[in-house]
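# Provided below for reference: sequence and predicted model.
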Amino acid sequence: MGLIAAGLPGLAALGALLFTWMQVGQASKELRISEQGQITTRFNTAIGNLGSRSLDIRLGGIYALRRIMEDSARDHPAVVSVLSAFAQEHAGSSAESLKKPLDDTRPFVNTPKPDVQAAIDTLARRNPDRDAGAVIDLSKTDLRHLHLPGEAAIRLPRVVLIEADLRQAYLSGADLRAANLYSAHLDNAWLDKANLQGAALYRASLAGAALWGANLRGVDRTCAELGPTKRGECVDLHDSQLNGADLRNAKLSDVNLQDAFLRSADLRDADLARANLSHADFTVFSGAKAAGVSLEGAGRVGADLRNAKLRDANLQGAFLAGADLRGADLTRANLTDADFSGAKLDGAKLDGAKRDGTTGLPR
């Protein structure tokens, strides 16, 4: 009896501890339910605000959804879907915007509406790891002059931009890995230092785009716009800025790179078969990295490298059979083991070029 009496205080203390733990657990559960209820209320209110005729109220709804996305991982995918649908609905159709030429003299006239800009900005700054399968679909939208600040916060991997009008958009440093840019219009867009690794560029137009320092490793090629008969069918990179771009393993056969700037570009093992590189500028201090690059011609027409500036370029092992190199500057270029069988070399400058193991070059 004495032992039982001595143990009663301990049992009472244990019972009190268990009771307190159960109360804390219940309170915590009730708090979570209350918080979820509050988030649901906030979510519904924000959705209602998106339908307002007042711009201020719509912007308030977008910023409320941004806060919900930050506070609740569970609601994050739903917010992504809502804001994507809102931006696509309110941005306007690229089918209409593409009928009009871009007025370079008035760059801020055709910018996205403030609420569309805010919605896309919110999507670009989210944490993609919380998407849980939600897709940002901005296909066929008018996003001319879209401006997203050039910083690491721009995260749009796997974004769908099919047939979107992104002419002169500012996407410097954007994360666009595996983006679907099928038939997208990115003429004169700022994509410097952007990560386009694995992006689908079929029929995309990037004429005049700034792509220096961009990561284009493994981009999904197709053909380039090479003339009126193929207009709109191919990747167009003519007159683009690709200085320092990473194009390793990129599949860009048939791509139009006429007048493109490729200084310091890394083209190792890239597929540029039948590419139009007429007047392309590869000039660098240390030589463009192009070892193993394929510049294979098609049929009677080889790669178009007329007047190409390949001074000091590293074209070791390059396949240039049938290429048109008339007037090309290959001064001091490394042409070791390169194949020039059947290439047109009238007027080509080969002074100081390394020719060990080359095939098809005149003595």
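Looks like it came in fine.

# CA atoms for contacts and neighbours, from now on please.
Noted.

# list the contacts of Arg125.
Applying Cα atoms under 8 Å, 6 or more residues apart in numbering to Arg125 gives the contacts 153-155.

# which is the next helix or strand following the helix ranked longest in the chain?
If you go by DSSP state H, the chain has its longest helix at helix 2-50. Counting by DSSP states H and E, the element after helix 2-50 in chain order, helix or strand, is helix 55-71.

# which strands and helices lie in contact with that next one?
Packed against helix 55-71 by the contact rule (3 or more Cα pairs under 8 Å, 6 or more residues apart in numbering; DSSP states H and E) you find helix 2-50, helix 76-90, helix 114-124.

# please identify the deepest-packed of the ones you listed.
Highest mean neighbour count among the helices and strands packed on helix 55-71 (mean count of other Cα atoms under 10 Å): helix 114-124, with a mean of 21.

# now find how far off-centre that helix is within its chain.
17 Å (Cα atoms, centre = their mean, to the nearest Å).

# could you check the angle that helix makes with helix 55-71?
Here helix 114-124 runs at an angle of 10 degrees relative to helix 55-71 (axes from the mean of the first three to the mean of the last three Cα atoms, to 10 degrees).

# state the number of residues packed around the closest residue to Asn110 other than its chain neighbours.
The shortest distance from Asn110 to any residue other than its chain neighbours is 6.4 Å, reached at Arg144 (Cα to Cα, 6 or more residues apart in numbering). The criterion is other Cα atoms under 10 Å. On that basis, Arg144 has 28 neighbouring residues.

# re earlier: now the helices and strands packed on helix 55-71 as TSV including distance to Arg217?
TSV is the format used below for those (distance: least, Cα to Cα, whole Å):
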stretch	distance to Arg217
helix 2-50	39
helix 76-90	27
helix 114-124	22
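
# which of the contacts of Arg125 sits closest to Pro9?
Of all the contacts of Arg125, Pro9 sits closest to Ala153, with 58.5 Å by Cα to Cα.

# just checking, that closest one touches Asp121?
No - counting by Cα atoms under 8 Å, Ala153 stays clear of Asp121, with 9.7 Å between them.

# quick one on the thing from earlier: just the element for the residue nearest to Asn110, please.
Per DSSP H and E, there is no helix or strand for Arg144.

# do the same with the one 5 residues further on
When secondary structure is defined using DSSP H and E, no element contains Pro149, which sits outside every helix and strand.

# hmm, it is touching Trp190, no?
No - using Cα under 8 Å, Pro149 is not in contact with Trp190; the gap is 10.9 Å.

# structure two is appended below for comparative analysis:
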Amino acid sequence: MPSFRDRLAAARAGWSSGRISWQPSTAERRSRAVGPEGRRRLRMSSRAPGQIGAHWAPTRELVHTVFQGVTVLTAVAALLFTARSLDYTADATSATRQQMHLSEQGQISDRFGKAVDQLGQEGENKLSIRLGGIYALERVMRDSADDEPTVIEVLCAFIRTHAPRPLKTPEHVNTSSLDVRAAVTVLARRPNPNANQNQRLDLADTLLGLPGVALSGAHLARTSLFGADLLRADLSGADLSGADLRHANLGGANLQEANLSGAGLIGADLRGADLRHVDLRGAGLIGADVRGAGLIGADLRGADLRHVDLRGANLSTTNLRDANLDGANVDAATLLPHGVARPTPSPTR
């Protein structure tokens, strides 16, 4: 390629001869043809790849940073929206639950009022209405634990009113009416018997005639059943701990695996009763009649068995540790655990 000096010399020579012989190079002509923007692109295209990347690197970093910022802001906005939506949903759910609770309480109050009205219907011809009220109250008791103590009080009051103890205890206890038996049964299977306010049934000053009643697994702890007629009743597995069963008739009753710990059984009639594996720890059986009762595996630790009639009773597998057998009536057929001294029989009553 001619140098600038050579081209300049040629131009001078051409000038002197009346024409200019110097022509621009191909690159110069291309540069003039494309204009300023084209020249910029040509310069960029003539750069090495590394130079182009370096030229655009700051721009790419800026775009990446902006994109990340927009993404983060979008995520934060989405989280805030979700949190607000959840708060709104929680508030709406809480309000709905409160409304439902109030509605349910209103319905329960209506049901309770109607059941009490039914329970107050007097007369033999209203027996079915009273029974309906008793079972309606049971449903209220099961649907609302808060109302259970009130239902218990109402049913206990009903029993005390309809089965009062006479001033003079009769020789024979009349069978209680169907509605009284139903009320006792409902109370015995109340859903939350171990709650403090639900443990004890106030049946004081009542005289119940419940022969053959089915109360298996009943919750009757500390209940007053003084003098009750429970002949051949099914009380298997029942909780009668601390119950007042003095002078009660439990002849032939099924008390298998029942809890009678601490119960008062003074003068009770337990002839022929099934007392297998019964818990009688600390029970008071002074003067009770236990002739012919099945006592296999019974726990009588600390029981007061003074003057109890044990003639013909099989106590060979019972636990009599610390039991008081003073004056108990035994005979040749009475079987006692190994190592337990035979008591001296009390005088014939």
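Perfect, I can see it now. Model, not experiment: these values are computed from the prediction.

# between the helices and strands packed on helix 55-71 of structure 1, which gets nearest to Ser172 of structure 1?
helix 114-124 (12.4 Å).

# contact partners of the closest one?
55, 58-59, 62-63, 66, 80, 83-84, 86-87, 90-91, 136, 146-148, 153-156.

# just tell me what the residue nearest to Asn110 of structure 1 corresponds to in structure 2.
Residue correspondence to structure 2 (TM-score structural alignment): Arg144 of structure 1 is matched to Gly209.

# so its match touches Arg165, yeah?
No - assessed by Cα under 8 Å, Gly209 of structure 2 is found out of contact with Arg165, at 11.0 Å.

# okay, the angle between the longest helix of structure 1 and helix 76-90?
Angle of helix 2-50 of structure 1 versus helix 76-90, following the same axes, to 10 degrees, is 0 degrees.

# for helix 2-50 of structure 1, packing partners?
Secondary-structure packing of helix 2-50 of structure 1 (3+ Cα pairs under 8 Å, 6+ apart): helix 55-71.

# re the thing from before, would you turn the contacts of Arg125 of structure 1 into JSON lines with secondary structure and neighbour count?
Converted to JSON lines, the contacts of Arg125 of structure 1 look like this (DSSP: H, G, I helix; E, B strand; the rest coil; neighbours: other Cα atoms under 10 Å):
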{"residue": "Ala153", "secondary structure": "coil", "neighbour count": "16"}
{"residue": "Ile154", "secondary structure": "coil", "neighbour count": "22"}
{"residue": "Arg155", "secondary structure": "strand", "neighbour count": "21"}
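
# possible to save those residues as a markdown table with distance to Leu3 of structure 1?
A markdown table is the format used below for the contacts of Arg125 of structure 1 (distance: Cα to Cα, whole Å):
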| residue | distance to Leu3 of structure 1 |
| --- | --- |
| Ala153 | 67 |
| Ile154 | 69 |
| Arg155 | 67 |
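
# with respect to Gly173 of structure 1, which of those is nearest?
When the contacts of Arg125 of structure 1 are compared for distance to Gly173 of structure 1 (Cα to Cα), Ile154 wins out at 7.2 Å.

# Leu201 of structure 1: what's it in contact with?
180-184, 219-222, 235.

# format the residues you listed as CSV; extra columns: neighbour count.
Below are those laid out as CSV (neighbours: other Cα atoms under 10 Å):
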residue, neighbour count
Asn180, 24
Leu181, 25
Tyr182, 21
Ser183, 23
Ala184, 27
Val219, 24
Asp220, 18
Arg221, 23
Thr222, 18
Val235, 29
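
# which contacts among those residues does structure 2 share?
Contacts conserved in structure 2 for the contacts of Leu201 of structure 1, counting by both residues aligned by TM-score structural alignment, their matches' Cα atoms under 8 Å: 180-183, 220-222.

# returning to what we had before: who's in contact with the match of Arg144 of structure 1?
173-176, 228-230.

# how far away is it from Ser31 of structure 2?
125 Å (Cα to Cα, to the nearest Å).

# next: Thr59 of structure 2.
Counting by Cα to Cα - Thr59 of structure 2 and Ser31 of structure 2 are separated by 28 Å.

# looking at the two, which has the bigger crowd around it?
Ser31 (16 against 11).

# ok so, going back, show me the common contact partners of Pro149 and Trp190 of structure 1, please.
The contact lists of Pro149 of structure 1 and Trp190 share 170-172, where a contact means Cα under 8 Å, 6+ apart.

# now, which of these lie within strands?
Residues of those located in strands (DSSP state E): none.

# ok, so of these, who is nearest Ala260 of structure 1?
Closest approach between the shared contacts of Pro149 and Trp190 of structure 1 and Ala260 of structure 1, by Cα to Cα: Ser172, at 18.6 Å.

# would you agree that closest one is in contact with Leu146?
No - with contact defined as Cα under 8 Å, Ser172 of structure 1 and Leu146 do not form a contacting pair (11.2 Å).

# residues contacting the residue lying closest to Gly48 of structure 1 once chain neighbours are set aside?
Leaving aside its sequence neighbours, Gly48 of structure 1 sits nearest to Gly61 (Cα to Cα, 6+ apart; 7.7 Å). Residues near Gly61 of structure 1 by Cα under 8 Å, 6+ apart: 45-50.

# now do Arg268 of structure 1
Per Cα under 8 Å, 6+ apart, neighbours of Arg268 of structure 1: 247-249, 289-293.

# and the residue mapped onto it from structure 2, how close does it get to Pro58 of structure 2?
Under the alignment (TM-score structural alignment), Arg268 of structure 1 pairs with Leu320 in structure 2. Per Cα to Cα, Leu320 of structure 2 is found 98 Å from Pro58 of structure 2.

# likewise for Val76 of structure 2?
According to Cα to Cα, Val76 of structure 2 and Pro58 of structure 2 sit 27 Å apart.

# and Gly287 of structure 2, by the same measure?
As for Gly287 of structure 2, its distance to Pro58 of structure 2 is 107 Å (criterion: Cα to Cα).

# just Leu230 of structure 2 next, same as before
Per Cα to Cα, Leu230 of structure 2 is found 99 Å from Pro58 of structure 2.

# so for the two, which residue has more residues nearby?
Leu230 (26 against 11).

# I'd say that one and Leu245 touch.
No - the pair Leu230 of structure 2 / Leu245 is not scored as a contact, 9.9 Å apart, by Cα under 8 Å.
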